[in-house]
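Colleague: sharing a sequence plus its predicted fold:
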Amino acid sequence: MQSEAFPVRRRTVLCAAATLVMARGVSWAGTAGQADPLPSWNEGAGKQAILDFVARVTREGGPDFVPAARRIAAFDNDGTLWAENPVYFQVAFALDQVAALAPERPEWRDTPPFKEVIEAGPRAAAAIGEKGLLQVVAATHAGMTTDAFAAAVENWLRTAHHPRFGRSYDSLVYQPMLDLLGYLRANGFKTFIVSGGGVEFMRVFAERTYGIPPEQVVGSSCVTKFETRPDGTLVLVKEAKVEFIDDGPGKPSGINRFIGRRPILAFGNSDGDHQMLQWTAAGTGPRLLGLVHHTDAEREYAYDRQSYVGRLDKALDEAERRGWIVVDMRRDWGTVFPVEPAAERR
């Protein structure tokens, strides 16, 4: 069980921070009919359930056949497709932005919570709490154009490294989930991200990292304002006002609003994904629901019911009661992260 989580609600912070991750040098492509379409998965009930489900819904003439247009798969991002500890990566980005912008904002050196962040860096997250984090997010994101924001995230990904693994954040994606995404697409599925994370953050990296184009990313968003600059340049400017929270009960609404079809497959890892799984399960015809259970403290992290980051409690109970797939990371995954590209090694 994680012991250093800080008490910040996922929905509140992630709707305000717009973040991204652009994994370099990882493989997500799948090939239909290959000997083992999920090579990073250990043999077990979870892997077999996925293989059986895909075989059933793609078998023309079979009782569970689903036309390709209805093969919609929805995936949470944080904790499902890539890591989320010790803080959500969007939060890490926002905290690092304080240091990057501090020379232009000298008043921050004497103003909480920026003073604490400048002095302690990411370790200040626990001390400044949710209110402080929201101040940090608003101050570092509001007023930026969407293009400037994307450029800032790109630069952060090139320079920032995870405090435990010493790797770039965009290399901490889950290879087994990359295998799964590729396998599904090779079998006619359309894969979507449906996450509490900032949609503009995720759209920067999703296609390079997961093979999911920006129009198939659903996330939380803040209001943007269309402006014409004095030189005639047209921009969208981020405002410190929440437009949509794509977490918890917001996920079914987001699916309906932005996708327009109920998924037949959905994967998450926390109670923030509970309603998405319930909504998917409530449809007619064949369904596959899955949860990633973080049980591997050695290769990644171990946490669930008491964690403030990625809390998995009610959704886990329902998964066990209803027979949804619960992926035990330590038992079911032969590897967790992709082999680190040589250029990333330190």
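Modeller: Okay, I see it. Model, not experiment: these values are computed from the prediction.

Colleague: from here on, just use CA atoms for contacts and neighbour counts.
Modeller: OK.

Colleague: element containing residue 319, please.
Modeller: Using DSSP states H and E, residue 319 maps to helix 314-322.

Colleague: can you list the buried residues in the helix or strand following that helix?
Modeller: Counting by DSSP H and E, the next helix or strand C-terminal to helix 314-322 is strand 325-328. By neighbour count on 16 or more other C-alpha atoms under 10 Å, the buried set for strand 325-328 is 325-327.

Colleague: the strands in the chain, which residues?
Modeller: With DSSP state E as the definition, the chain shows strands at residue ranges 72-75, 190-198, 217-228, 234-244, 265-268, 288-293, 325-328.

Colleague: and here is the other one:
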Amino acid sequence: MKAFFTAILLFSTSVCAAEEILPSWNDGAARDAIIDFVECSTKDGCTKYIEPEDRIAVFDNDGTLWSEQPVYFQLMFAIDRVKEMAKDHPEWKSEQPFQAVLENDIKALKSSGQEGLMKIIAVTHAGMSTDEFAEIVHNWIATAKHPQKNKLYKELVFQPMLELLQYLRENGFKTYIFSGGGIEFMRVFAEEVYGIPPEQVIGSSIVTKYELHDGVPVLIRQPKIDFIDDKEGKPISINKFLGKRPVAAFGNSDGDLQMLQWTTAGEGSRFGLIVHHTDSEREWAYDRESAIGQLDKAFTEAKAKGWTIVDMKQDWKSIFPEK
């Protein structure tokens, strides 16, 4: 009888332990694939075992760790900055893409494309020290709210992905962000929101210049793009900053395709995952035809190469953290 109760206790404990893994994920192929990869890659003797020093996982940010609609959140930050700065720039009333921002014309702003976006980023993110910029971002993240969701932008992170980041770290993985978003924009909140320290956040950057202001050394942000960490830029920056190929990559759009290709092409155990936005009620539904976070070529390749595709509507019990 004692052996019977012991068996029941052990069974119950194992069930509870299993349920504690990725609790915001529904049972299904996506959750199973993640757990199978982590368990085997960290179990000595398993055919897919990965040495601790090689357990590197890279994540996109926009659309992968937090939402990105109706426009990228850093662009929303830049839009707010344009409106604040407009009083000193009357010429913006008739100059695109600034005119579109001041008139709240999102359609015209989107039509300006990457060139327009980079112009706005360069103007609103430069002309100040790195410390001054960090303080501006910090204040914005702490107070600005999404116009549709009426939540702080930092509250629009994906609870299932927060659990995934923690699960990987608990199993010896080092987690990095490689994003097309601005590196110094993300570094302000990445540790607080994702548990990823600044030195493990890589993104697009603008040129900075070393200067002495009243004998004090400062880094001044220049209105010139230095590097775009998107598409083929992602594996290039991974190689540049890490010096080794990751074993797992997580993205959501065609901008992440090359990162996923390069990561999963390595030898040994590899894992690729695409977050597919399918939930129009709790978040947004978009993919191949979207101007923001387009998922077309990467979606096709994910199916062909067996990368895990997360269907947000089906695979996630909840989208955002509950207060």
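Modeller: Sure thing, it's come through. All values reported here derive from a predicted model rather than from experimental measurement.

Colleague: ok so, going back, what range does the helix holding residue 319 of structure 1 cover in structure 2?
Modeller: Mapped onto structure 2 using TM-score structural alignment, helix 314-322 of structure 1 covers residues 297-305.

Colleague: so which bits of the matching stretch are buried?
Modeller: Neighbour counts over stretch 297-305 of structure 2 (16+ other C-alpha under 10 Å) mark 298-299, 302 as buried.

Colleague: with stretch 19-28 of structure 2 instead?
Modeller: Across stretch 19-28 of structure 2, burial judged by 16+ other C-alpha under 10 Å covers 22-26.

Colleague: cool, and stretch 111-124 of structure 2?
Modeller: For stretch 111-124 of structure 2, a neighbour-count test (16+ other C-alpha under 10 Å) marks 112, 116-124 as buried.

Colleague: cool, stretch 218-225 of structure 2 as well?
Modeller: So, applying 16+ other C-alpha under 10 Å, buried residues of stretch 218-225 of structure 2: 218-224.

Colleague: what range does it cover in structure 1?
Modeller: Using TM-score structural alignment, the residues of structure 1 aligned to stretch 218-225 of structure 2 are 235-242.

Colleague: mean deviation, the matching stretch versus structure 2?
Modeller: Compared with structure 2 after fitting, stretch 235-242 of structure 1 deviates on average by 1.3 Å (mean C-alpha distance after the TM-score superposition for structure 1).

Colleague: all the helices of structure 1, residue numbers only.
Modeller: Here structure 1 has its helices, by DSSP state H, at 10-16, 45-58, 89-101, 114-120, 125-141, 146-159, 175-186, 199-210, 250-254, 274-281, 314-322, 329-332.

Colleague: for the aligned partner of residue 114 of structure 1 in structure 2, which non-adjacent residue is spatially closest?
Modeller: In structure 2, residue 114 of structure 1 lines up with residue 98, judged by TM-score structural alignment. Distance criterion C-alpha to C-alpha, 6 or more residues apart in numbering; nearest residue to residue 98 of structure 2, sequence neighbours excluded, is residue 92 at 5.3 Å.

Colleague: so that neighbour makes contact with residue 86?
Modeller: Yes. Counting by C-alpha atoms under 8 Å, residue 92 of structure 2 does reach residue 86; the two are 6.9 Å apart.

Colleague: among these two, which residue is more densely surrounded?
Modeller: Counted by other C-alpha atoms under 10 Å, residue 92 of structure 2 and residue 86 do not tie: residue 92 has more neighbours, with 19 against 16.

Colleague: ok, residue 52 of structure 1 - how many residues close by?
Modeller: Using other C-alpha under 10 Å, residue 52 of structure 1 is surrounded by 11 other residues.

Colleague: what number of residues lie near the closest residue to residue 245 of structure 1 other than its chain neighbours?
Modeller: Closest residue to residue 245 of structure 1 apart from its sequence neighbours, by C-alpha to C-alpha, 6+ apart: residue 220 at 4.6 Å. Counted with other C-alpha under 10 Å, residues neighbouring residue 220 of structure 1 total 29.

Colleague: mean shift of the helix holding residue 319 of structure 1 relative to structure 2?
Modeller: Its match in structure 2 and helix 314-322 of structure 1 itself, once the structures are fitted together, sit a mean 0.9 Å apart by mean C-alpha distance after the TM-score superposition for structure 1.

Colleague: how far out from the middle of the chain is that helix?
Modeller: Using C-alpha atoms, centre = their mean, to the nearest Å, the distance from the centre of helix 314-322 of structure 1 to the centre of the chain it belongs to is 21 Å.

Colleague: can you list contacts of it?
Modeller: 270-271, 273-274, 290-291, 325-326 (C-alpha atoms under 8 Å, 6 or more residues apart in numbering).

Colleague: quick one: which of the residues you listed has the most company?
Modeller: Neighbour counts for the contacts of helix 314-322 of structure 1, by other C-alpha under 10 Å, peak at residue 273, which reaches 29 neighbours.

Colleague: that one reaches residue 247, doesn't it?
Modeller: Yes. At 7.0 Å, residue 273 of structure 1 and residue 247 qualify as touching, with contact defined as C-alpha under 8 Å.

Colleague: excluding chain neighbours, what is closest to the residue nearest to the spatial centre of structure 2?
Modeller: Nearest to the mean C-alpha position of structure 2, by C-alpha atoms, centre = their mean, lies residue 61 at 0.9 Å. Using C-alpha to C-alpha, 6+ apart and skipping the chain neighbours, the partner closest in space to residue 61 of structure 2 is residue 179 (5.6 Å).

Colleague: the one you found matches what in structure 1?
Modeller: That one, residue 179 of structure 2, aligns with residue 195 by TM-score structural alignment.

Colleague: so that match sits against residue 76, correct?
Modeller: Yes. Checked against C-alpha under 8 Å, the pair residue 195 of structure 1 and residue 76 is within contact range at 4.8 Å.
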